[in-house]
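Novice: Coordinates for the following, if possible.
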Amino acid sequence: MAYTRKDVSTLTGAERRRFVKALLELKRRGEYDEFVRTHIDYYVSDGDGGLRTAHMAPSFLPWHRRFLLDLEQALRRVDSSVTVPYWDWTRDRSATAAPWTKDLLGGNGRRSDHQVTTGPFAYATGDWTIKENVTDGRFLTRDLGRAAAPIGLPTRSDVDRALQDPVYDVEPWDSTVTRGFRNKLEGWGTGSGSAAWRNHNRVHRWVGGLMLGGASVNDPVFWLHHAFVDLLWTRWQRRHREHRYLPAEPPGPTSRQYRRVVARQEKLPPWDVTPDQLEDVSRIYRYA
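Specialist: Okay, the predicted model is just below:
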């Protein structure tokens, strides 16, 4: 029977406590840091050689869908009642509303060094020391809204512009495409400054701190953010039922994306699963 992922703003006090407790237990066991390392390892950009799976590629959505499932399964081994909630950043846009409460993820970082000092993931608790990172920082950091260079969260109309595109992705299957649902949601734009960051990417920028870059999994909000991104993919799938993941076939030897992107029936590293197998997860979970 499928379980339910809920809007984080609707969680009861008990549900919040159980979710946080399960996350902290994964961290204590060392399992959580393995998720951080995996994301760092698979954060490959257009400019790098080889296969891209997690970002700047068609498999951005199925890769993170499977990544979320792995984390959720780990949480449910700790507490079978727990599921990953989603943060609807088109609606809950305040830096003091859920999920930024003391009983959930804690609040913004302090002005001096962006260190998060409130909530269960504050460094002072001793329960959330950063161990896998691209720098030497040991504490969780945030800069909600970027005080020095303010940026706003994406709006519902920003999301609608992505959902309206009936095509999943287009050549050259990277961060430069201006058509296709995948990159309109992932959010690699053109130009410079805040206009270059849209939807998914813009949320990472708005949160700031450790949410910038490959080590973003160190902030538990990563999962709530990507659960909402996954929910948006399910909405796109319902709206455009005749359209599917692209490319359907691997780019040929003459393409600059040869062996650099995953086609629909190809295995999606690091798992033994294909994007095709991840398109329908209705038997596993649903969204409230």
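Novice: contacts, neighbours, all on C-alpha from now
Specialist: Fine.
Novice: Tell me if I'm right that residue 243 and residue 166 touch.
Specialist: Yes. The criterion here is C-alpha atoms under 8 Å, and residue 243 meets it with residue 166 at 6.8 Å.
Novice: Tell me the secondary structure at the most centrally placed residue in the chain.
Specialist: Centroid-nearest residue in the chain, with C-alpha atoms, centre = their mean: residue 226, separated by 3.1 Å. Using DSSP: H, G, I helix; E, B strand; the rest coil, the structure places residue 226 in helix.
Novice: Distance-wise, check it relative to residue 150.
Specialist: Plainly put, residue 226 is 22 Å away from residue 150 if you go by C-alpha to C-alpha, to the nearest Å.
Novice: Ok, residue 88 next?
Specialist: Distance, residue 88 to residue 150, using C-alpha to C-alpha: 20 Å.
Novice: this one next, for a side-by-side:
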Amino acid sequence: MNKNYLLTFFVSICLTISCYAQSIRKGFDEMTDYEISELVDALYLLREGPDLMNDLATFHGDFFNFDNTADPTRLDLHFNLPDEPEREIFLAWHRRMIFELEQAMQDINPEISLAFWDSSVYQSPLDALWDEDFLGSFDTAWALNRNLGADNRLPTPTDVTNLMTINDFFVFSNILERQDVHRGGHVWTGGAMPTPLSPRDPVFYFHHSFVDKVWHEWETIHQNSTFMTTSMLRYDGTYTFDGETYSLVDPNDITDTRVYGVFYAENGLAQLDNYIVSNTYNPEEVFYYQFNIEAGNNFLIPAGTVSRFESVNEINLTPGFEAVPGSSFQAVIDTDNAISSKQSLAVKTVRKSNPYPYSDKLFEPIVWEETDDLLNDKPVIIAAHPNPFTEKITINLNKRTDCAIEVFNMMGMKIREEAFQNTDTLVIKNLYGLSSGFYVIRVIDGDGEILVVKRVIKL
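Specialist: This next block holds a predicted model:
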């Protein structure tokens, strides 16, 4: 390919080993035709040889949920909340799982990455996601038996927004897992998706990229995702696939998507920040996006590392971006794939010659439990405003309660404590004398239990 290079820091290194990429994940509607074609072909290719997709689906089915079996003590992946928080790994496990598939795809083409299906917005069987040259062909080829829209429980944008108001991580995770932001995409798609073998359908990975994005946005706000367990099934240091034994993954180590170099783009902008290129998983870290890539705010490319930004349209390096002498960095405009017609792409034959249909014998559908009363167990913060604040903060809870508020500075010193009785509105006044910076607010119930912790900023 002939490409127009915007700028190059230190001549790029020629690599003779396979090249993996890090990820800018975008909505499926923001993918280029080139990305769609290459991603679809990569998914078909992954069914050949060791068949990673089948292995992931089988593992997901084998360890789906044991709460209602003869041996409920066996570790599992789903529905451990609210009763068994010590077993909870739902969000972290699926983050690691979809990253595993994405890395395998990028071994085929380092410029592709998973995309997300925002099912709160795209809710029609006629959406481009289901086109025959996108994910539509897999339905027949792999005998998935989709039934799009038969069980219409897709989430609304308000459902997603409401999740962001929950402060307690386990409450958030439980509601996300059991209700429509997660459940909806499974039951609406039908076929394999509402079964423990759901990873047999490629849309599973688009759906769980969206679930992962929701968790990423919640964590950005609350910054308190915490798991009790320190290892996960499949990623516990014992599982082997295709001759490779996977290393142990502590779910608490992957609460930030940037651990895997994953960034979520939206509305034409991919913001890359607070990240250090390490080449831990890849000899070259490639960030590819059709629209604007903006990198800054502590994005660092150290000496001895290799990275590339590639956009069809625009790349901006803002204050805080640094490529250290001795690193290899390229910013590239991909002029070859700035096209709008899918017909101008050569369609590969691999998807036609190797369909690898799955068996029609699927597990019984998942029993999705409603949990509308989950929030009634204890209060959660609906809002803390204004943030940043100047002289007072108002905290709104979802229910009336007796509680106390403690305010700490970033040195851990308690600087204010106030008690409240039978109220859902807590106002902390006379804060104008505090120095500018970060503070932590802690809400404690009448039994001394910490309900919520919130970080705020004083202007």
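Novice: Look at residue 88 and residue 150 of the first structure and report which has more neighbours.
Specialist: Between residue 88 of the first structure and residue 150, counting by other C-alpha atoms under 10 Å, residue 88 is the more crowded of the two (21 against 11).
Novice: so what corresponds to that one in the second structure?
Specialist: Aligned counterpart of residue 88 of the first structure in the second structure: residue 118 (TM-score structural alignment).
Novice: any idea which helix or strand carries its match?
Specialist: Per DSSP states H and E: residue 118 of the second structure is located in neither a helix nor a strand.
Novice: Okay, strands next: where are they in the first structure?
Specialist: Ranges of strands within the first structure are 3-5, 285-287, based on DSSP state E.
Novice: With mean neighbour count as added columns, please give those strands in TSV.
Specialist: Listed next are the strands of the first structure as TSV, based on neighbours: other C-alpha atoms under 10 Å:
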stretch	mean neighbour count
strand 3-5	16
strand 285-287	15
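Novice: With distance to residue 156 of the first structure as new columns, can those be given to me in CSV?
Specialist: Below are these laid out as CSV (distance: least, C-alpha to C-alpha, whole Å):
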stretch, distance to residue 156 of the first structure
strand 3-5, 20
strand 285-287, 18
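Novice: Which of the ones you listed sits closest to residue 80 of the first structure?
Specialist: In terms of C-alpha to C-alpha, the element of those nearest to residue 80 of the first structure is strand 3-5, at 10.3 Å.
Novice: hmm, who's touching that closest one?
Specialist: The set of residues external to strand 3-5 of the first structure that reach it, using C-alpha atoms under 8 Å, 6 or more residues apart in numbering, is 83-86, 284-288.
Novice: Apply 10 Å and report the result again.
Specialist: 81-86, 224, 227-228, 231, 282-288 (C-alpha atoms under 10 Å, 6 or more residues apart in numbering).
Novice: Mind giving me the ChimeraX command for buried ones among those?
Specialist: To isolate the buried members of the contacts of strand 3-5 of the first structure in ChimeraX, using 16 or more other C-alpha atoms under 10 Å:
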select :82,83,84,85,86,224,227,228,231,287
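Novice: which residues does residue 89 of the second structure contact?
Specialist: Contacts for residue 89 of the second structure (C-alpha under 10 Å, 6+ apart) come out as 75-81, 95, 173, 227-233, 250-252.
Novice: cool, and residue 215 of the second structure?
Specialist: Residues near residue 215 of the second structure by C-alpha under 10 Å, 6+ apart: 91-92, 95, 163-164, 169, 172-173, 176, 209, 221, 225, 255-257.
Novice: Just tell me what it corresponds to in the first structure.
Specialist: Residue 215 of the second structure maps onto residue 233 in the first structure, by TM-score structural alignment.
Novice: With residue 409 of the second structure instead?
Specialist: Taking TM-score structural alignment, residue 409 of the second structure has no aligned residue in the first structure.
Novice: What about residue 124 of the second structure, how many residues nearby?
Specialist: Burial of residue 124 of the second structure is recorded as 12 neighbouring residues (other C-alpha under 10 Å).
Novice: Nearest spatial neighbour of it, chain-adjacent residues omitted?
Specialist: residue 149 (7.6 Å; C-alpha to C-alpha, 6 or more residues apart in numbering).
Novice: Could you double-check that that neighbour lies in contact with residue 119?
Specialist: No. Between residue 149 of the second structure and residue 119 there is no contact under C-alpha atoms under 10 Å: 11.6 Å.
Novice: Pull up the overlap in contacts between those two.
Specialist: Counting by C-alpha under 10 Å, 6+ apart, the shared contacts of residue 149 of the second structure and residue 119 are 185, 188.
Novice: So between those two, which is more surrounded?
Specialist: residue 119 (23 against 16).
Novice: and that one, how far is that from residue 272 of the second structure?
Specialist: For residue 119 of the second structure, the distance to residue 272 of the second structure equals 25 Å [C-alpha to C-alpha].
Novice: now swap in residue 166 of the second structure and tell me
Specialist: 26 Å.
Novice: go on, residue 182 of the second structure?
Specialist: Separation of residue 182 of the second structure from residue 272 of the second structure (C-alpha to C-alpha): 26 Å.
Novice: ditto for residue 61 of the second structure
Specialist: Residue 61 of the second structure is 35 Å from residue 272 of the second structure, by C-alpha to C-alpha.
Novice: Just want to know which of these two has more residues nearby.
Specialist: It is residue 272, of residue 61 of the second structure and residue 272, that has more neighbours when counted by other C-alpha under 10 Å, with 23 against 19.
Novice: Please give me every residue in contact with that one.
Specialist: Applying C-alpha under 10 Å, 6+ apart to residue 272 of the second structure gives the contacts 24, 258, 261-265, 287, 293-299, 317, 321.
Novice: what about 6 Å?
Specialist: Residues near residue 272 of the second structure by C-alpha atoms under 6 Å, 6 or more residues apart in numbering: residue 295.
Novice: burial of residue 46 of the second structure, as a residue count?
Specialist: 17.
Novice: That should have said residue 138 of the second structure, apologies.
Specialist: 26.
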